[in-house]
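A.B. asks: let's see this in three dimensions:
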Amino acid sequence: MSEGATHSRTADAHAVDGRRFREVLGNFPTSVVAITTTDGEARPHGMVVGTFTSVSLDPPLVSFLADRSSTTLRTIRAAGRFCANALAGNQERLSRQLATGPAGQRFDSAMWHASDLGNPVLDGIVAWVDCAVERVVEIGDHLLVVGRVRDLRVESMKTPLLFFRSGYGDYLSSTSVLMDRLVGWDEIGR
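C.D. replies: Presented below is the predicted three-dimensional model:
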């Protein structure tokens, strides 16, 4: 028997419970991304994910994971398209609204414009990636949605919103802090 097979059996004997799994993985910071689309009547739909990632440069592909029960995911699959909006550090309220608000009220007071594909691009974000659905793969209790990038843009130099240890925060690059100190910008406003 190989060492790998022995290790695999040992790992199975020590199954990981869901609570511990979430607790430990909460120590891996994730970006906060709003996935948006519109339905057949051009009404906006959206959800928040912490699983958005690049998949391939050639062809340009990205992906995210969504719970099988997501109503927004059903709308995305029907539309065949979505836009990934990287939320800015000052958009925690919008994130909470898109993540937990009633589906029909998630875009109340949210400002946005339609991408060329017709997906909502939210105002005030860091960047966006507009995609056509390439493939949907069943994985555990989630679905992996792979999108072929059709357009993308950096909207601002704001810091991104992050989720870490069950809380929101934003990212501040140590390089940015150093540059601000060298230029003297950190003294402005004191």
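
A.B. asks: contacts and neighbour counts: CA atoms only from here.
C.D. replies: Fine.

A.B. asks: all strands of the chain, in order?
C.D. replies: With DSSP state E as the criterion, the chain has strands at 30-31, 33-38, 44-49, 53-56, 61-67, 81-86, 112-114, 120-122, 127-139, 142-154, 161-164, 167-170.

A.B. asks: list the buried ones in stretch 25-39?
C.D. replies: Judged by neighbour count (16 or more other Cα atoms under 10 Å), stretch 25-39 contains these buried residues: 29, 30, 31, 32, 33, 34, 35, 36, 37, 38, 39.

A.B. asks: likewise for stretch 84-92?
C.D. replies: Within stretch 84-92, the residues that count as buried by 16+ other Cα under 10 Å are 84, 85, 86, 87, 88, 89, 90, 91, 92.

A.B. asks: to compare against the first, here's the next sequence to fold:
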Amino acid sequence: MKTIEPSEFRNALGRFATGVTVITTVDEAGLRYGVTANSYNSVSLDPPLVLWSLANTSRSMEAFAACKAFAVHILGAHQEELAMRFASRGEDKFADLDTREGFGGVPLFDDCVAHFECVAENRFEGGDHQIFLGRVVNFEACDHEPLLFHRGRFAKVRSG
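C.D. replies: Have a look, this model is predicted:
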């Protein structure tokens, strides 16, 4: 059996174009948390389930591991700056951002391609990540073009 080098594996995975999401939650003290993730997937239509994963080393892991609700925001091509903000290690990623309160008090961003408000159903160990399963209780969608991630960079859908 071949030894799989993590850097080569990551490089090969990067060949698959994905959408870009920001996942948000709030803790019992009212502190808001958010992370950029491209490890998002639909699981089931009935019941409506989605999943995403977060590195065990993430500074937001404790908050997401304890959360009762979260929201998945699918970002539009015009939201690259938002993706970068939530991919950073900044202290207050929500500073100067307009949000509204969603299910469970979770912060929601307007003007995304879609967002899914979820009850945190389950969490599974997945190697160096945790996999979060959410039951969708509300969602909104619009017709914006999505922001994509491919080979380590942001990309946009090409017309025509």
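
A.B. asks: picking that back up, farthest pair within the buried residues of stretch 84-92 of structure 1?
C.D. replies: Pairwise distances among those were taken by Cα to Cα; the largest, 17.3 Å, belongs to 84 and 90.

A.B. asks: what sits against the closest residue to residue 69 of structure 2 other than its chain neighbours?
C.D. replies: When the adjacent residues along the chain are set aside, residue 69 of structure 2 lies closest to residue 119, with 4.5 Å between them (Cα to Cα, 6 or more residues apart in numbering). Applying Cα atoms under 8 Å, 6 or more residues apart in numbering, we find residue 119 of structure 2 in contact with 68, 69, 70, 134, 135, 136, 137.

A.B. asks: any idea what residue 119 of structure 2 aligns with in structure 1?
C.D. replies: Aligning on TM-score structural alignment places residue 119 of structure 2 opposite residue 132 in structure 1.

A.B. asks: same question, residue 64 of structure 2
C.D. replies: By TM-score structural alignment, residue 64 of structure 2 lines up with residue 76.

A.B. asks: please apply the same query to residue 107 of structure 2.
C.D. replies: Counting by TM-score structural alignment, residue 107 of structure 2 corresponds to residue 120 in structure 1.

A.B. asks: which ones are touching its match?
C.D. replies: Residues near residue 120 of structure 1 by Cα under 8 Å, 6+ apart: 36, 37, 38, 44, 83, 112, 113, 114.

A.B. asks: give me that answer again for 7 Å
C.D. replies: 36, 37, 44, 83, 112, 113, 114 (Cα atoms under 7 Å, 6 or more residues apart in numbering).

A.B. asks: contacting residues around the residue sitting nearest the centre point of structure 1?
C.D. replies: Nearest residue to the geometric centre of structure 1 (Cα atoms, centre = their mean): residue 33, 2.7 Å. Shown in contact with residue 33 of structure 1 (Cα under 7 Å, 6+ apart): 48, 49, 50, 52, 84, 85, 86, 87.
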